[in-house]
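Participant: 3D model of this:
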Amino acid sequence: MTNPLKPEVGGASRRDFLKTTTVAAGVAAAASLFPSGVHAAGNDAIRVGLIGCGGRGTGAADNVLHSAPNVSIVALADAFGDRLKDCLNFLTSKAAQEDRVKELGNKVEIPKERCFVGLDAYQKLIEQSDVNYIILATPPGFRPYHLRAAVESGKTIFTEKPVATDAPGIRVVLEAAKNSEAKGQHIVSGTQRRHQLGYLESMKRIHDGEMGDVTSGRAYWNQGVLWFKPHTKDQTEVQYQMRNWYNFPWLCGDQIVEQHIHNLDVINWGIGSHPIRATGMGGRQRSVPNPEDYGVIFDHFATDYEYANGVHVQSMCRQIDGCHNDVSEALVGTKGQWRSGGYNLNGKPAITKEQEKGAQDPYVQEHTDLIEAVRSGKPLNELNRVAESTMTCILGRMSNYTGKSLTWEQALNSKEQLMPEPSKLDWNTELPKWAVAVPGKTPFA
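Facilitator: Sure thing, here's the model as predicted:
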């Protein structure tokens, strides 16, 4: 498969291309620092349907209620009824009690007939004619297939990151991205640093050449153990693994995909492209009381990413208690360097403390930007870009799991399918006997 992810910049230089795209994003964010600033050609009603009512989905629904006026949440879908009920109670309480939500005139209006439960709940919600704005926030393994259905509907989409857990899933997303662009759909992804003022101003200045040409970089997400859910006697294996989704690569993608995507997305943004090769070494060695509860994911990854212009980036992510923690990005150039902490560019902050304090929460801003684009008719579609960042992470995981140095093309063309088509999945499906990968023994497929 050829590489459909690389941006086409025609005869312009990469720096000119980056300057144009970053300035455009910066203008959009600067024009909408506060939800009350939404002044579009119309004030069309945004009627939100949420697919995936866990912590991130509930959070995203809360964010959209704070993002712009004339927004209503009208439908919910989840595989599990208890998650949907908890989400409904939380959002109903927020709408009734939060002054900002009431000030914007936003509502939660979810009748029983628009609450959908089960593995096919996403289809039922997408089919609702009353929904025109879909939030996709299920475990990432489902994302390619939910995206495909949402794109077919022609509705506005906010999709959480990552957008796949394997290369076949990425290929589904790429086709969906192509179709969405042909339709002129508006799509934003949950890589919220792309909507965060400090990052936007940093990237604008980097692409303007203040740091010179990028020569190297680093990306870290090092923290303690995250979470797990124990297996209960009443659960089938599918129910258990979906409840404990973070600890199984078919659903989560592992930390390097599900979490570290934020950092690697920033690196790709700064360099202006995706890597061409990854060489990694990782494993699993933390001591926990019940190892089986932590599925088959690694607890540490270290990856050297090589880019087409000879730039190498050091990537590390880890989830082990009692260690030094660091969540950050940095780029080094021929004339200086940038660090994400304080948005420090060549020794000075890219934005002032006052600007940082006044900027809107990026988790809210990404919805503000999407709604403004819908109401103004301006194009905004991030699906291809988040597919590129997701594939960057999958490439790194493949290299760490196998111990092989792998190219972008090898990874993108991989036949290893972790996630089955949702239509072939039910609560009693017999899942593969997953095992923790062993570098040097686990084959690349």
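Participant: use CA for all of it now, contacts and neighbours both
Facilitator: Will do.
Participant: all strands of the stretch 251-400 of the chain, in order?
Facilitator: 275-283, 300-307, 312-319, 326-333, 337-339, 344-345, 348-349 (DSSP state E, counting those that start in this stretch).
Participant: For those strands, give me a markdown table that also has distance to residue 137 and mean neighbour count.
Facilitator: Output for these, formatted as a markdown table (distance: least, C-alpha to C-alpha, whole Å; neighbours: other C-alpha atoms under 10 Å):
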| stretch | distance to residue 137 | mean neighbour count |
| --- | --- | --- |
| strand 275-283 | 27 | 23 |
| strand 300-307 | 25 | 22 |
| strand 312-319 | 22 | 22 |
| strand 326-333 | 23 | 19 |
| strand 337-339 | 30 | 22 |
| strand 344-345 | 32 | 20 |
| strand 348-349 | 34 | 14 |
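Participant: Let's see this one next, to set against the first:
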Amino acid sequence: MRATMDKPGKAATRVDRRRFIGRSMALASAPLLVSPQDKPQTPIGASPDFSRKIKLGVVGCGGRGSWIAGLFHKHTGYQVYALADYFPEVAARCGQAVGVDTARQFSGLSGYKRLIASGVEAVALETPPYFFPEHAAAAVDAGLHVYMAKPVSSDVPGCLTIENLGRKASQKQRCFFVDYQMPTDPVNIEVVKRIHEGTMGKLDYLVTLGFTSAFEDPPRTATLESRLQKLIWVNDIAMGCDYIGNYDIHAIDVALWVARRRPVAAAGASRICRPDPHGDSRDVCSVVYEFDDGLVLNHCGEAMGNHGKVVLACQVYGGKGSAEINYWGNSFLRGGTRPYRGGEVENLYEAGAVRNIATFYENVTQGRFENTTVRRAVDGALTTILGREAGIRHARLTMDQVLKENKHLEMDLSGLKS
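Facilitator: Coordinates of the predicted model:
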């Protein structure tokens, strides 16, 4: 199924996707937090007070990292104080753009350690997901606030680490925020609000769609260095969590937002379609998820260079109505007791990040340490890992099985600069 239920206001192309990503078990069994993405509390029309400057370090200064650094700089409530990237020239380019002293531009695998020790009070983590648990743990242990991209990890142990770190940050009165954009959009928020109010009746069926383009997957070199750039790492499951975990997860996160819990089982199939692959990420997948009450989620993912339309969507079907929640195009709710015509989701890639950066600022300066984004981000990553494993094995797996396996994914970092 390639088309969404409603014609989008502006067509999304494969070029959009490159812009999108290129600029882009006891604790685990606790109930899923149901709130949407935290949103700024400053009243409409009020002038925000940015007299308090948060000293920020950005770890990962490639396409999205440098773009995020620019948004933090533009906010004016932050001082982008330090940068770290494996490649020194990447850190230097970003540092020149946002005015960071060369003495606080760090490189190599351990650059993040020098950044943490440089005097920052918050970090934005924008590296490949493989490194998130290690970097986040160092930041929380150092007493820093954490702003983090998704997915939170590429494997189960990493997900459980992030969940523990979210709790630890709250205990230390520090913020830990995971950046998802779809739950920040006003139209999407209203659609989900009405669903939760019961306007559609009992929820019966969910569909999530993740259609995008492929990325270059060149031959491996003597070390991993060549795959740490130009989004080549998306092709490596351990580094990027597979396409279902790196891209499709936006739509799956919305399904969990709607369902207010994660699934208990999944069955699926997946395959590599790109010619001459050198990584192990799957280009297509079809996964059927089951929830504890019988609710079914059908997920379709595709990442190939076939000039198809870019889609990130969650379709919701209840006994009395249906709805669609989108990253691009229109979101709406039809039928039910409170239908909602909705409207276009506008400029979400940038607008969502801007909203989240504003929320992070308010959380830090106003002492809001509940860190409610962490739990659903962990559940979303675990859900994509469950689907990924079911697809690779062409089997039905339960979430309990995957948690019990607790499989750690390892990358060979030998030969890389420290």
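Participant: Let me see the TM-score of these two.
Facilitator: After superposition, the two chains reach a TM-score (TM-score structural alignment, normalised by the length of the second structure) of 0.84; 383 aligned residues with a C-alpha RMSD of 2.7 Å.
Participant: pretty sure residue 37 of the second structure is touching residue 373, no?
Facilitator: Yes: contact criterion C-alpha atoms under 8 Å: residue 37 of the second structure and residue 373 qualify, at 6.3 Å.
Participant: neighbour count winner among those two?
Facilitator: The residue with more neighbours, out of residue 37 of the second structure and residue 373, is residue 37; 25 against 20, by other C-alpha atoms under 10 Å.
Participant: Which parts of the stretch 201-350 of the second structure are helices?
Facilitator: 237-240, 242-246, 249-259, 348-366 (DSSP state H, counting those that start in this stretch).
Participant: wait, which of those helices is closest to residue 67 of the second structure?
Facilitator: Closest to residue 67 of the second structure of the helices of the stretch 201-350 of the second structure, according to C-alpha to C-alpha: helix 348-366, at 9.6 Å.
Participant: Quick check: the closest one compared with the first structure, mean distance?
Facilitator: On superposition with the first structure, the mean distance recorded for helix 348-366 of the second structure (mean C-alpha distance after the TM-score superposition for the first structure) is 2.5 Å.
Participant: Tell me the buried residues in that helix?
Facilitator: Applying a neighbour-count criterion of 16 or more other C-alpha atoms under 10 Å, one finds 348-364 buried in helix 348-366 of the second structure.
Participant: And stretch 162-178 of the second structure, by the same measure?
Facilitator: 162-170, 173-178.
Participant: Next, the distance between the ends of it.
Facilitator: This stretch, stretch 162-178 of the second structure, spans 10 Å end to end (C-alpha to C-alpha, to the nearest Å).
Participant: ok, back up a step: out of the strands of the stretch 251-400 of the first structure, nearest to residue 230 of the first structure?
Facilitator: strand 312-319 (18.4 Å).
Participant: Which strands and helices lie in contact with the closest one?
Facilitator: In terms of contacts (3 or more C-alpha pairs under 8 Å, 6 or more residues apart in numbering; DSSP states H and E), strand 312-319 of the first structure is packed against strand 214-223, helix 255-258, strand 300-307.
Participant: can you name the residues of the second structure that the second one overlays?
Facilitator: Read that as helix 255-258 of the first structure. Mapped onto the second structure using TM-score structural alignment, helix 255-258 of the first structure covers residues 243-246.
Participant: how close does the matching stretch sit to the first structure?
Facilitator: Averaged out, stretch 243-246 of the second structure is 0.6 Å away (mean C-alpha distance after the TM-score superposition for the first structure).
Participant: which outside residues touch that stretch?
Facilitator: 150-151, 154, 210, 234-235, 240, 281-283, 285, 301, 303, 381, 384-385, 387-388 (C-alpha atoms under 8 Å, 6 or more residues apart in numbering).
Participant: Just the buried residues of the residues you listed.
Facilitator: Buried, going by 16+ other C-alpha under 10 Å: 150-151, 154, 210, 234-235, 240, 281-283, 285, 301, 303, 381, 384-385, 387-388, out of these.
Participant: circling back: nearest to residue 324 of the second structure among the buried residues of stretch 162-178 of the second structure?
Facilitator: Comparing every one of those with residue 324 of the second structure (C-alpha to C-alpha), the shortest separation belongs to residue 178, at 23.3 Å.
Participant: hang on, that closest one packs against residue 378?
Facilitator: No: counting by C-alpha under 8 Å, residue 378 is not a contact partner of residue 178 of the second structure; they are 9.5 Å apart.
Participant: Look through the second structure and tell me its longest helix.
Facilitator: What stands out as the longest helix in the second structure, according to DSSP state H, is helix 373-393.
Participant: Which stretch of the first structure lines up against the helix or strand just after that one?
Facilitator: Downstream of helix 373-393 of the second structure, the first helix or strand assigned by DSSP states H and E is strand 396-398. With TM-score structural alignment applied, strand 396-398 of the second structure matches the range 405-407 in the first structure.
Participant: how big is the offset of the matching stretch relative to the second structure?
Facilitator: So stretch 405-407 of the first structure averages 0.7 Å relative to the second structure (mean C-alpha distance after the TM-score superposition for the first structure).
Participant: contacting residues around that stretch?
Facilitator: Residues contacting stretch 405-407 of the first structure (C-alpha under 8 Å, 6+ apart): 276-280, 395, 398-399.
Participant: got those as CSV, with distance to residue 419 of the first structure columns?
Facilitator: Converted to CSV, these look like this (distance: C-alpha to C-alpha, whole Å):
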residue, distance to residue 419 of the first structure
276, 25
277, 24
278, 23
279, 24
280, 23
395, 16
398, 15
399, 19
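Participant: Please enumerate the shared neighbours of residue 178 and residue 378 of the second structure.
Facilitator: residue 152.
Participant: how far away is residue 257 of the first structure from residue 273 of the first structure?
Facilitator: 18 Å.
Participant: the more surrounded of those two?
Facilitator: More neighbours surround residue 257 than the other of residue 257 of the first structure and residue 273, with 28 against 21 (other C-alpha under 10 Å).
Participant: Assign residue 56 of the second structure to helix, strand or coil.
Facilitator: strand (DSSP: H, G, I helix; E, B strand; the rest coil).
Participant: What is the neighbour count of the equivalent of it over in the first structure?
Facilitator: Matched by TM-score structural alignment, residue 56 of the second structure corresponds to residue 48 in the first structure. The number of residues packed near residue 48 of the first structure is 26, by other C-alpha under 10 Å.
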